[in-house]
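Student: Sequence first, predicted coordinates after that:
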Amino acid sequence: MDAMDHTAHHDHGHDHGDSGCSHHAMVFHAGVRQEILFNGWLTTNALELFGSAVAIFLAGILYEGLKYYREALHARATSATGDSQVNITKNECGARGACGGTAVVKYSMLSSGHVVQTLLHVVQSTASYILMLVFMTYNVWLCMALVLGLAVGYFFFGWRKATVVDVTEHCQ
């Protein structure tokens, strides 16, 4: 085996350059050259990275808004009266029945409310994992933009939520 074959054999197609895009170690970095989610979403300068950070910041806000919207739809269903599609019970907490005044909403499987909640759950789950993958770029600027977007989104929407603990959260 000559030197050229030996190099090709051991390289296995890994790029050992300092481009930032091919760096697969899980360490935080502050480079401006960053591939984000797709091959076509590549930042090569500070302005492109800033624009991407703004987009990710806004995505964080929208994600928190989606979580609030799902809860608001659920709360609206609990206050629905006369809806044959929704069964509201208050005695789901054991023999005594009182749950501190909370109502448990049970949709029928084919009710429109359940279908809407299912579709929104799919959107929320997908968004959650996509945002997690953005954070896993380990780019300090993108991670900060995401965390700040989630914080601002929670600030805008969290005060209106009926519960503080979100049992539907996927990536926490």
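Tutor: Okay, I see it.
Student: all contacts plus neighbour counts: C-alpha atoms, from now on.
Tutor: OK.
Student: Sort out which residues of the longest helix along the chain are buried, please.
Tutor: For the chain, the helix that runs over the most residues, judged by DSSP state H, is helix 46-78. Buried residues in helix 46-78, counted by 16 or more other C-alpha atoms under 10 Å: 48-50, 52-68, 70-71, 74-75, 77-78.
Student: Next secondary structure element downstream of the strand or helix carrying Gly113?
Tutor: Gly113 is part of helix 112-135 when elements are defined by DSSP states H and E. Per DSSP H and E, the first helix or strand lying C-terminal to helix 112-135 is helix 140-157.
Student: what's near enough to touch Phe157?
Tutor: The contact partners of Phe157, taken as C-alpha atoms under 8 Å, 6 or more residues apart in numbering, are Glu64, Gly65, Tyr68.
Student: mind giving me CSV with the residues you listed and columns for distance to Ile130?
Tutor: Shown next, in CSV, are these (distance: C-alpha to C-alpha, whole Å):
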residue, distance to Ile130
Glu64, 14
Gly65, 16
Tyr68, 19
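Student: my read: Leu42 touches Gly51, true?
Tutor: No: with contacts defined as C-alpha atoms under 8 Å, Leu42 does not count as touching Gly51, sitting 11.3 Å away.
Student: Just to be sure, Asn87 is in a strand?
Tutor: Yes: looking at Asn87 with DSSP: H, G, I helix; E, B strand; the rest coil, it is inside a strand.
Student: Got another one to weigh against that:
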Amino acid sequence: MLRIQVVSLLRNWWSIYSESWWSIFPFFPVKEANVDILKMNQRVQDVVQEIINGVDYLMKKNKVTVYEGHGIIKDKNTIEIKGEDKTETIETDKIIIATGSKPASLPNIEIDKKRIISSTEALALRDIPKHLMVVGGGVIGVEIGSVFARLGSKVSIVTRSAL
């Protein structure tokens, strides 16, 4: 879902940019585009919830069984799923691994969720930072940096290799 959240932020920025761009025409009375980051973040969360609801609907409509828990692949056709209440074993011909993502951290650096944040916290910031340093040149980090640069932040990207 993180990629969807970032794309939603980019689309929010594009709406702001488009509105301010049109202000060069005297018949379009936009003086200045202001950003309400709290409303912007709420819109992102609304988009994510719509997608979650849509996926749930499609799963039910297409009679797809969703198992939640900790999965262990026992062999090429067997998965054991340890849920909160019970453990189930499933036999199947095909296995799709869709585990989601989790932000990585660096050795000896604690993500305190205040000054040092992950992409998860970046998508819920309450203020636009003056300077944002992104460690890592992956897609999510660069896109988040891009959003905040467009919103007026100075953005620095630090990576081990050339982008």
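Tutor: Cool, the structure landed. What you are looking at is a predicted structure, and each value in this text was computed from that prediction instead of being measured.
Student: Fetch the TM-score of the aligned pair.
Tutor: Aligned and superposed, the two chains score 0.30 in TM-score terms (TM-score structural alignment, normalised by the length of the second structure); 78 aligned residues with a C-alpha RMSD of 4.9 Å.
Student: still on that earlier bit, quick check: of the contacts of Phe157 of the first structure, which lies closest to Val147 of the first structure?
Tutor: Nearest to Val147 of the first structure among those is Glu64, at 11.3 Å by C-alpha to C-alpha.
Student: thinking that closest one is in contact with Tyr154, fair?
Tutor: Yes: under the criterion of C-alpha under 8 Å, Glu64 of the first structure makes contact with Tyr154 at 5.8 Å.
Student: Find residues that contact each of those two.
Tutor: What both Glu64 of the first structure and Tyr154 touch, as defined by C-alpha under 8 Å, 6+ apart, is an empty set.
Student: could you say what helices and strands the longest helix of the first structure packs with?
Tutor: strand 104-107, helix 112-135, helix 140-157 (3 or more C-alpha pairs under 8 Å, 6 or more residues apart in numbering; DSSP states H and E).
Student: What is the burial count for the nearest residue to Gln45 of the second structure once chain neighbours are set aside?
Tutor: Counting by C-alpha to C-alpha, 6 or more residues apart in numbering, Gln5 is the residue found nearest to Gln45 of the second structure once chain neighbours are left out, at 7.5 Å. Per other C-alpha atoms under 10 Å, the neighbour tally for Gln5 of the second structure reads 21.
Student: Check Lys106 of the first structure too.
Tutor: What Lys106 of the first structure shows, counting by other C-alpha under 10 Å, is a neighbour count of 15.
Student: what's near enough to touch it?
Tutor: Lys106 of the first structure touches Val86, Asn87, Ile88, Thr89, counting by C-alpha under 8 Å, 6+ apart.
Student: farthest-separated two in those?
Tutor: Distance extremes for the contacts of Lys106 of the first structure: the farthest pair is Val86 and Thr89 at 9.8 Å, using C-alpha to C-alpha.
Student: For those two, list the residues in contact with both.
Tutor: With C-alpha under 8 Å, 6+ apart as the test, Val86 of the first structure and Thr89 both reach Val105, Lys106.
Student: Have a look at these two and say which one is more surrounded.
Tutor: Just comparing Val86 of the first structure and Thr89: by other C-alpha under 10 Å the higher neighbour count belongs to Val86, 20 against 13.
Student: any idea how far Gln5 of the second structure is from Val48 of the second structure?
Tutor: Distance from Gln5 of the second structure to Val48 of the second structure, counting by C-alpha to C-alpha, to the nearest Å: 7 Å.
Student: Give the residues shared as contacts by these two.
Tutor: The contact sets of Gln5 of the second structure and Val48 do not overlap (C-alpha under 8 Å, 6+ apart).
Student: one step back: with respect to Tyr129 of the first structure, which of the contacts of Lys106 of the first structure is nearest?
Tutor: Val86 (30.3 Å).
Student: What's the separation between the closest one and Ala77 of the first structure?
Tutor: 7 Å.
Student: can you list residues touching both of those two?
Tutor: Jointly contacting Val86 of the first structure and Ala77 under the rule C-alpha under 8 Å, 6+ apart are Val105.
Student: what's the host helix or strand of Trp13 of the second structure packed up against?
Tutor: Using DSSP H and E, Trp13 of the second structure sits within helix 2-22. On a contact count with 3+ C-alpha pairs under 8 Å, 6+ apart, helix 2-22 of the second structure meets helix 37-61, helix 139-150.
Student: which one of those is the most hemmed in?
Tutor: Comparing these by mean neighbour count (mean count of other C-alpha atoms under 10 Å), helix 139-150 comes out on top with a mean of 19.
Student: Now do that one: everything it contacts.
Tutor: Residues contacting helix 139-150 of the second structure (C-alpha under 8 Å, 6+ apart): 2-3, 6, 9-10, 13, 119, 122-123, 128-129, 132, 134-135, 154-157.
Student: same question, stretch 4-15 of the second structure
Tutor: Residues contacting stretch 4-15 of the second structure (C-alpha under 8 Å, 6+ apart): 40-41, 43-45, 47-48, 123, 140, 143-144, 147, 150-151.
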